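Asker: Let me see the structure of the following:
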Amino acid sequence: MNGVRNVDIAQKRKHATYHLYTFTVSKLISTFGSSVYAFGISLFVLSLTGSAASFAVNLICSILPRTLLAPVAGFAADRYSKKIIVILAQVASMASVSGLLLYSLIAGLSLPSIYITTALVAASSQFASVTFSSSIANLIDPDRIQRAMAYNQSAVSLASIGGPVIGGMLFGFVSMEVFLLIQVTAYLTAVLLESTMNFRLFTNRDSEVAPEDQERMLSSLKKGRVYLRNNRVISVIVSSAIGINFFFSALQVGLAFIVVEELAIPSEHYGFIEAMIFVGMLAASVYFSIRKEVQYPLLFSKWGILILAVQLGGIGLPLVFDMSQWAATSYFLILMFCFGFTNVCINTPIGVMLQKDVDEAYRGRIFGLLESMAMAMMPLGMLIFGLLFDAVPAQRVTGSSAICLIVLVCYLMRPSVIREAYPEKKVGLRKEVGVR
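Answerer: The predicted structure is shown next:
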């Protein structure tokens, strides 16, 4: 009997290893394709209209569907077959781009057709993203979830670095029809890879359908919110993520404003500065793929957020101290690398914790609510910080944002919450950020 069980475990680990690399390649292809499409189509809109407003509308068409549909995608992930949802979502993205390609061959590209395609791709991509996020613990054995999360982050980082480069090259050297055909091929490849994966390899449920099968969507989403509210630690993680995304907007708005407008650093140097964020993320992803699993992820991430807050405040330092352009550029290159590295140090342990601690029957709804609420904060944050940077000295905005983020995380992740998450340990010992 033990021999049969050992064979079964060995087979599962073998399949999990296949999932680990297939998932990474699939995520890299689909994320890279989406990044290339977003950058290339944005350049096309700008070249077609020369209007920043048209560019902004295309951006809204990309963000709004993802924000609104994330909870719906989470509900679907909990109720229906995850594999079918992922495949159908990728097929929908492929069909949307194929439709735009066919339309361009018949009537030529137009702004309405681009906006519609962008919205459809954003909607279908959100279903694939939320479902994949809630499926990692079903695809990978528990001992390698951190590695899977690190590989996932590596794919995102590589796509963020290489997507604009490849998108710009393709936009400059091939026709828009060839550009769209490449995107269709990328989605098709991802579908073929995902169709070979077993999304129920590690599952605690008897079927693909959640216990509340007969409930309506709104009732099911309400149960997800109740589950979140009753789980204090998970609720703290979600609240912290919302706060981080809001204050992260200060970086997105303030970095360009300070570097380009206040310090007059050349725009090509700014491109390198921004790219260093993703280089730092890639470096941290590699680190987490080879290190042992973080033993106390909530506490580990708390210190990461505090360090991130200090780095956020550090964006305004070149405005306080007199720096040469070369010194300021070097400072920002190092700071953004550290910012990207710290970001992954926060997200990876928390992602592993959510995969393991959230009940499988609610995992899709929790990830859907998390993505929806976090994404909703970013446009609001960009608007607020955009107004603040115009009205208040930039160094005061970044410094105040850093202080607010420190106060927020110290309150949300106060010692009583840490004790509730890890009742077996004593708070305050330096060894508490250990590994197992």
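Asker: CA atoms for contacts and neighbours, from now on please.
Answerer: Fine.
Asker: Buried ones in the helix or strand encompassing residue 331, by neighbour count?
Answerer: Using DSSP states H and E, residue 331 falls within helix 325-357. Going by neighbour count (16 or more other CA atoms under 10 Å), the buried part of helix 325-357 is 328-329, 331-333, 335-355.
Asker: what does stretch 366-381 give?
Answerer: Buried residues in stretch 366-381, defined by neighbour count with 16+ other CA under 10 Å: 366-379, 381.
Asker: now swap in stretch 54-69 and tell me
Answerer: For stretch 54-69, by 16+ other CA under 10 Å, it's 54-55, 58-69.
Asker: Let's see which of the buried residues of stretch 366-381 end up in strands.
Answerer: Using DSSP state E, no member of these falls in strands.
Asker: Residue 112: which of those residues is nearest?
Answerer: Nearest to residue 112, judged by CA to CA, of the buried residues of stretch 366-381 is residue 379 at 22.7 Å.
Asker: List the contacts of that closest one.
Answerer: residue 249 (CA atoms under 8 Å, 6 or more residues apart in numbering).
Asker: Equivalent analysis for residue 248, please.
Answerer: By CA under 8 Å, 6+ apart, the contact set of residue 248 is residue 378.
Asker: all helices for the stretch 201-350 of the chain, in order.
Answerer: Listed in chain order, the helices of the stretch 201-350 of the chain (DSSP state H, counting those that start in this stretch) span 217-230, 232-256, 267-290, 297-314, 317-320, 325-357.
Asker: helices or strands next to the third one in the packing?
Answerer: Under the contact criterion of 3 or more CA pairs under 8 Å, 6 or more residues apart in numbering; DSSP states H and E, helix 267-290 touches helix 145-173, helix 325-357.
Asker: Here is the second sequence; please produce its structure so I can put it next to the first one:
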Amino acid sequence: MPDTWKKNITLFLISQTISMLGSALTQYAMIWYVTLTTQSGMMMTLSTLCTFLPQVFISLFAGVWADRYNRKVLIILADALVALSTLGLAIAFMSGYRELWLLFLVAGIRSVGTGIQVPTVNALIPQLTPEDKLMRINGINGTLQTFTMLVAPAVSGALLASSTVEAAFFVDVATAAIGISCFAAFVAVPRPIPAENGRDTVLTDLMIGVRYTLSHPFVRGMLIFYGVLMFLVSPAVFLTPLLIARDFADEIWHLTANELAYSAGATIGGFMISIWGSWKDRTKTIAVFTILYGLLSIALGLSPWFILFLVCIFCVGITVPFITTPFIVALQERVEEGMMGRVFSILQIIGTAAMPLGMVLFGPLADIVNIRILIVGTSVVTLFTAFLLRRSAMQSPS
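Answerer: Next comes the predicted model:
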């Protein structure tokens, strides 16, 4: 790999961070707008479905596109789609048209862009990075993402408190323009190793990717673990704002403090994993920190005071990079480059399907059952996913 890889990966990560800042800011603004205007578990479920289900559909094709076509162009087009849809929403809101169906529609369009971008970015990183640097680069990328998530809720909360929701939407458009320009102008992407059967149809290529994933014991076990985990964490991920609004206070600063506490913890965790690099056995790292995540989430669900709730969510945030970063790196190390896009698209499909499925069950239940019970119950079951992962890993050939 040429010596210019450091320059390329640095500029790539900077461009993605700038773009992601605006996207995260807008995502918080949209979630909080729905939360505070409806305080409804059903509306939160609809919002979640619109945010994730389109990713499932488009991810069926995004992985094949990432293995066939120029990954740089795909990422730029996906970013542009998200920005243009947000611009349309901002103009509609400024005109006084603030119907929820329009917000849900734009959330769906943004989801399509994300469904293309995420597997393509995960496939591009090992294309730009030497294999022995993947853990560090993914750790740095995770730290940048969580730092962005630390800044985004504060900025979003400040905008909502001092201005209007469409101000957050316009920031998203501006950051996307800057990120796209930086990536397009300054990042040189080497040609990938072409996948086999490059003349097959998209559907044929997709089925080749599915067969590869199902026939690879390690990859199959990792994806099963991921799907179960994403289903179980959906109440803690999506229902904590509703829990705060119901049990503590329905004010913007409470929601902002929640997101800041989590993102601060995740930023510290991402920095730690980028320095340490995890155990050589990636699944050991994932399993240990999945257990810690489950225990801390139980404490989160039982917290009677908001300050204790924030301490728990901060500690939960620390554990997450120790699960996600080794997980991504383990797949990047094991999967052939020509199959990388398809495997990560299948991962995207599983994750984006599992969370909405979780909310289909837990969202309506949140209007009947105390959210604390849902969080504690799913966290107890989460503890057992760690044992599922270790068992699968030990049965897989190295």
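Asker: TM value for the aligned chains?
Answerer: Overlay of the two chains. TM-score (TM-score structural alignment, normalised by the length of structure 2): 0.85; 393 aligned residues with a CA RMSD of 3.3 Å.
Asker: coming back round to it: need the helices of the stretch 201-350 of structure 1 in JSON lines (columns: distance to residue 19 of structure 1).
Answerer: JSON lines is the format used below for those (distance: least, CA to CA, whole Å):
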{"stretch": "helix 217-230", "distance to residue 19 of structure 1": "28"}
{"stretch": "helix 232-256", "distance to residue 19 of structure 1": "27"}
{"stretch": "helix 267-290", "distance to residue 19 of structure 1": "15"}
{"stretch": "helix 297-314", "distance to residue 19 of structure 1": "24"}
{"stretch": "helix 317-320", "distance to residue 19 of structure 1": "45"}
{"stretch": "helix 325-357", "distance to residue 19 of structure 1": "16"}
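Asker: wait, what's in contact with residue 146 of structure 2?
Answerer: Counted by CA under 8 Å, 6+ apart, residue 146 of structure 2 has contacts 263, 264, 266, 267, 270.
Asker: which residues does the counterpart of the fourth one in structure 1 contact?
Answerer: Using TM-score structural alignment, the equivalent of residue 267 of structure 2 in structure 1 is residue 282. With CA under 8 Å, 6+ apart as the criterion, the residues that contact residue 282 of structure 1 are 153, 154, 157, 158, 341.
Asker: do the same with residue 336 of structure 1
Answerer: Shown in contact with residue 336 of structure 1 (CA under 8 Å, 6+ apart): 273, 274, 276, 277, 280.
Asker: switch to 6 Å and redo it
Answerer: Contacts here follow CA atoms under 6 Å, 6 or more residues apart in numbering; on that basis residue 336 of structure 1 touches 276, 277.
Asker: what residue of structure 2 matches up with residue 418 of structure 1?
Answerer: Using TM-score structural alignment, the partner of residue 418 of structure 1 in structure 2 is residue 394.
Asker: State the distance from its match to residue 283 of structure 2.
Answerer: 9 Å (CA to CA, to the nearest Å).
Asker: out of those two, which sits in the busier spot?
Answerer: With neighbours defined as other CA atoms under 10 Å, residue 394 of structure 2 and residue 283 compare such that residue 283 has more, 23 against 11.
Asker: Can you tell me what that one aligns to in structure 1?
Answerer: Counting by TM-score structural alignment, residue 283 of structure 2 corresponds to residue 298 in structure 1.
Asker: Which residues lie in contact with its match in this structure?
Answerer: Residue 298 of structure 1 sits next to no residue when contact means CA under 6 Å, 6+ apart.
Asker: Can you tell me how far it is from residue 248 of structure 1?
Answerer: With the distance defined as CA to CA, residue 298 of structure 1 ends up 19 Å from residue 248 of structure 1.
Asker: Turn the contacts of residue 282 of structure 1 into TSV, columns for distance to residue 34 of structure 1.
Answerer: Output for these, formatted as TSV (distance: CA to CA, whole Å):
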residue	distance to residue 34 of structure 1
153	15
154	15
157	13
158	12
341	23
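Asker: Now stretch 192-201 of structure 1: buried residues?
Answerer: Buried-residue list, stretch 192-201 of structure 1, by 16+ other CA under 10 Å: 193, 194, 197, 199, 200, 201.
Asker: And the second one? What does it align with in structure 2?
Answerer: With TM-score structural alignment as the criterion, residue 194 of structure 1 lines up with residue 183 in structure 2.
Asker: what residues are up against its match?
Answerer: residue 15.
Asker: Next one: it from residue 115 of structure 2, what distance?
Answerer: In terms of CA to CA, residue 183 of structure 2 sits 19 Å off from residue 115 of structure 2.
Asker: now swap in residue 323 of structure 2 and tell me
Answerer: Distance, residue 323 of structure 2 to residue 115 of structure 2, using CA to CA: 21 Å.
Asker: what does residue 202 of structure 2 give?
Answerer: According to CA to CA, residue 202 of structure 2 stands 16 Å off from residue 115 of structure 2.
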